[in-house]
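Peer 1: Requesting a structural model of the entry that follows:
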Amino acid sequence: MREFSRDFGRTSAVPPERVVREGEDGTIGHLMRQAGATGRETAVRGAGRSCNTQTLSPGTVLDNYRPDALPRFTGDDHSVAVPSGITWLELEKWLNRHGRSNPVLPSYLDITVGGNLSVGGFGLASVRSGIQSDQVREIELIDGTGRARRCSERENGELFRFALGGLGQVGFISEVVLRTVPYRPVTRAARIPHTGLADLVDFMRNGAQDPAVASYFGMYDRTDWYSYVSYDADIPDPAGPAETQPVPDYMLYSHGETTKKLHHLLEEDTYANLWVDHILAPSGFPGFCARVEELTHEYPLSDTLVALYFLVIRRPPAATRFVLAPVVDAPVQYLIGIFTAADRSDSRAISGTRRVLRELLEACADAGGRPYLYGTHDFDAELLERFYGAPALRRLEELRGRLSLTHFNRRAFGGFRP
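Peer 2: I've put the predicted structure just below:
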C-alpha cells in the first residue's frame, strides 16, 4: 500500500483503503461499477507521476500501470489501438520493431499513455505536430456505471473534448487509437548553447520555427542555457553555428539522458518534487519568463530550482478544441516548465516554493495562459474560472453527475472541486 500512498510530488501521503487491478480483480467495467455503487472515492493511477495528489485516493486506487500490455494495428492507415496502461517507452519500442513511431513523445517515456493523454501531453515534436492528444483518433471511455463508449470528434464528441486533457474527470480511458508515422532509425540533432534566457527565447521564436526543425526543447539546468533540435533527414543542414550529429533512436536516447539527469528525483523518495508547466501565447510568454527568471535569484527558488524546460507547440489548423487541455487560442504556443525539489523534511523550502508557484499560477492567468494539470497547482474557484470559464466548469460537473462519476478522480484539480 505504501507505493500507492504517495505520488511523484511526495508532499502528501494519502493511504488508500484498497488497490484494485484490471484482470486480477475484475474487468474495468466491473471495477468502475463496483466503486460507483459504494460511493467510495476512487482514483486511477498509472505511473503515479502527478505532483499534487491527483492520482491518490483515501478510498480505492485503480492501478492501471501495464507496461507489458500489447498494442495492435487497426485499419489500413497504420493507426494503433493501445491499452491505456502501457508506457510510451514500451509502445515506442513495439512500434519501432514494426517500422512505425509516435508522432509526438515527451523526453521521459516511462509514463502511461492513458495518464499522459488525460493531461493533454506534450513532446519534442510538438513544434511541428501539436500536443499528444492531437494524435488521438478515438478513445474508449468507461463511466461510473461500467458502461463503455467509443468517443471521437464524430461520436460522443463532447466527452472526447472533455476527456483528453481533463485528467480523468469524465471517465476511465481504457483504450486509445493513435496516429503513427514512419520510424526514423537515425536522426540528425544538435545542441545549441545560449547566453541566457533572452537568447533562448529569441531562438524559440525564430530559429525553432525553421521548417527544417523536426523537434525542439530548451533547458536551463542551473549551469547552462541550451536548446536541442533535430532536423528532417531530407532537408539540408540549416545555416548556423550548430553542428549536427547522427543520433540512433533519438527519442529513446532522449529518454535515457533524461532518466540519468533526473535519476535522484525520479527514484529516490527523499525529495519532494514541486513541478509545474505553463502554456502561453507569444504575447504573454516573454513577460512571464522574465518574472520566472527574477524569482530564480530569490529564495526559495534560488535553492529549490532544478531546471527550467521549454517547448514550442504548433497545433494543426483544424485541431480539436479540448475543453480543459493546456492549450491556448494561438497558432504557435510556448511552454515553460519550472521543476523544483526540496528535501521532504524541509518544510520551509516546500511551503515557500508552493507560495511562489501559486504566484506564478496567477501570473499565468493574467497572461491568458493555462497550466498543465499534473503539476503542483493550488487552485481556487476564481482561478479555475479564469482558466476554463464558469460554463465549462458547470458542464463538467453536470457530466460527472450524469455519468455517476462524482466520486471519481476528485483530486484532478489538486483536491479542490469547482
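Peer 1: C-alpha only now, for contacts and for neighbours.
Peer 2: OK.
Peer 1: Can you tell me the closest non-neighbouring residue to Ala148?
Peer 2: Ile142 (4.4 Å; CA to CA, 6 or more residues apart in numbering).
Peer 1: Next, find the distance separating that neighbour from Ser126.
Peer 2: Distance check for Ile142 against Ser126: by CA to CA, to the nearest Å, it reads 28 Å.
Peer 1: again, but for Leu311
Peer 2: 8 Å.
Peer 1: between these two, what contacts are shared?
Peer 2: Jointly contacting Leu311 and Ser126 under the rule CA atoms under 8 Å, 6 or more residues apart in numbering are Tyr216.
Peer 1: one step back: neighbour count: Ile142 and Ser126, which is higher?
Peer 2: More crowded of Ile142 and Ser126, by other CA atoms under 10 Å: Ser126, with 27 against 22.
Peer 1: before we go on, could you also do this sequence so I can check it against the first one:
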Amino acid sequence: MRKYFVGKMLRKNLPVFIFLFAAFFSISNTIYAAAESVVTDGHSQEEVKRGERFFKGLLPANREFASCVSCHNLNPVDTLNWNPSAMDLALKFVDKDFASFQASVMNPTGAKMEASHVNFKIAEEDLKTVKLYLDNLAHKGPAPAKPTYFNLILFFALGLLLTWALVELIFLHNIKWKVIPMLIFVGAFGWQVKMIVTDAIKLGRQENYAPDQPVKFSHKVHVGDNGIDCMYCHTTAENSKSAGIPAANLCMNCHVLIREGTHSGKFEIAKVVEANETGKPIEWVRIHNLPDHVFFSHAIHVGSGKLDCKQCHGPVEEMDIMRQNADLSMGWCIDCHRDTKVDFEGNGYYEHFVKLHEDLKSGAIDSVTANDIGANDCMRCHY
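Peer 2: Okay, here's the model as predicted:
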C-alpha cells in the first residue's frame, strides 16, 4: 500500500520535481558563474558586454581600424596565429592596473606590435570596458567547445532504418519487392558496424594531435629556418628513454640577446624569459603518448639504432604547430621494424650478434633489419 501511495505521488507531482531539479541547477550555475566573474566587483554585466563588442569590432559603428579579435583570436585555430590570443592577454593583464594595459595598447613597443596597432584609436572609457571584458574572461575562462553529435545521430538514424526494414520483412509485408528492405537492412547494419570498428580502432590513437602549447614555439622557425639540430634542445634523446624537454635556461642561450621574434614579436619570448627568471617551468603539453603497457626508449632508437628523428616525428622542420605525425599503433611499429635496415657494421651496440656479422661478411645476407635482431619479440615492448 505504501509503495502504491509513493508511486502515485511521484507520478502526480513529476512535473513539479523536474521543475525544481532544473531550477536548482540553474540557480547553482548562475551563482557559480557570478562568483567567477568581475560583475561582483562592482561592475555591471552591461559594461562587460560593451567591452566584448569593442573587442569583437561591433563597436564603434564607424570604426576605421582593425578589431581586436582580428589578431587576438578567441577560439583555437588550425594554423599558428602568431599574435597572443584573447585569453593570453586576459591572463597577462588581469592583475595589472588600467594604466599598464592602456600603455601597452596605445603606446606599443616592438616592431611587430607597432605595425599591428598603427592607426588604432579608442576612447579611454571604451578601452576600460575592453579591459573589464578581458578581466572577466580571465576569471571565467574561455567558453567550452561544443561537442558534435553528428555520428551519434547518424548511428541512431541507421538503427531506426534497419529496425523498420526488419519489421517490414517479418511483419508488415507492405513492399512487394522484398529485396528492397533487405538491401536497406544490410546497408544500414553494415554502415553501423563500420562506424563501430573505425572508432574502436581509433581508441588510444592520436594521429595529427596538435594541442595548444603555453608558448607558441615553431619548429619551422627554429629547425627549418635557423637550422638548429634536434639534439641541441632534446639533449637526452641519445642516452635516455625520453628525448627530454629543454629547460628555459637552455632557450636563453639564444634569447638572452633575441628578445623579439620576426613573427611573434616580444610576447611569446617574454614567457620564456619570465620562466627563466622566476624558476617556474613552462608547462608544455605532451603530444606523443603511448599506453602504459608499452615500453619505448629513445636511447635504443636514436642512440644505438641511429634513426633520424623525422622517421617517427615526420617533417618537423615544416611544422609551425607541432603535431603527432604517425598513429604510433603496434602495426605501425612492427612494419617499421620489418622494413628498417639497422646501422649494423661498425656499431658497438650490435657486436654480440656474431652469426649475423658472419653472414654479412660471407654475403649470405646483404643487410639486417630490426626484426632480424628481435625487435618484434613481444617482450621487447611488453614486459
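Peer 1: so what number do they get for TM-score?
Peer 2: Once superposed, chain against chain, the TM-score is 0.21 (TM-score structural alignment, normalised by the length of the second structure); 140 aligned residues with a CA RMSD of 7.0 Å.
Peer 1: So which bits of the longest strand seen in the first structure are buried?
Peer 2: In terms of residue count, the longest strand belonging to the first structure (DSSP state E) is strand 332-343. Residues 332-342 are the ones in strand 332-343 of the first structure that count as buried (16 or more other CA atoms under 10 Å).
Peer 1: which SSE is Met9 of the second structure in?
Peer 2: Assigned by DSSP states H and E, Met9 of the second structure falls within helix 2-12.
Peer 1: Flag every buried residue along that helix.
Peer 2: Buried, per 16+ other CA under 10 Å, within helix 2-12 of the second structure: nothing.
Peer 1: Also compute the angle for the following helix or strand past it relative to helix 2-12, please.
Peer 2: Next along the chain after helix 2-12 of the second structure, taking DSSP H and E as the criterion, comes helix 14-35. Per axes from the mean of the first three to the mean of the last three CA atoms, to 10 degrees, the angle that helix 14-35 of the second structure makes with helix 2-12 is 60 degrees.
Peer 1: Same question for helix 14-35 of the second structure: list its buried residues.
Peer 2: Per 16+ other CA under 10 Å, helix 14-35 of the second structure contains no buried residues.
Peer 1: now swap in stretch 330-339 of the second structure and tell me
Peer 2: Under 16+ other CA under 10 Å, the buried positions of stretch 330-339 of the second structure are 336-337.
Peer 1: Check the gap between Phe21 of the second structure and Ala34 of the second structure for me.
Peer 2: For Phe21 of the second structure relative to Ala34 of the second structure (CA to CA), the value is 20 Å.
Peer 1: now do Pro181 of the second structure
Peer 2: With CA to CA as the criterion, Pro181 of the second structure and Ala34 of the second structure are 55 Å apart.
Peer 1: same question, Met195 of the second structure
Peer 2: From Met195 of the second structure to Ala34 of the second structure the distance is 42 Å (CA to CA).
Peer 1: Surely Met219 of the first structure and Phe310 touch.
Peer 2: Yes: using CA atoms under 8 Å, Met219 of the first structure is in contact with Phe310, at 6.2 Å.
Peer 1: Tell me how many other residues surround the residue nearest to Thr60 of the first structure when sequence neighbours are not counted.
Peer 2: In space, and not counting its chain neighbours, Thr60 of the first structure is closest to Thr42: 4.6 Å by CA to CA, 6+ apart. By other CA under 10 Å, the residues close to Thr42 of the first structure number 27.
Peer 1: buried ones in the longest helix along the first structure?
Peer 2: Criterion DSSP state H: the longest helix present in the first structure is helix 347-366. Under the neighbour-count criterion of 16+ other CA under 10 Å, helix 347-366 of the first structure has 349-350, 353-354, 356-358, 360-365 buried.
Peer 1: so who does Phe185 of the second structure touch?
Peer 2: 161-163, 165-166 are the contacts of Phe185 of the second structure under CA under 8 Å, 6+ apart.
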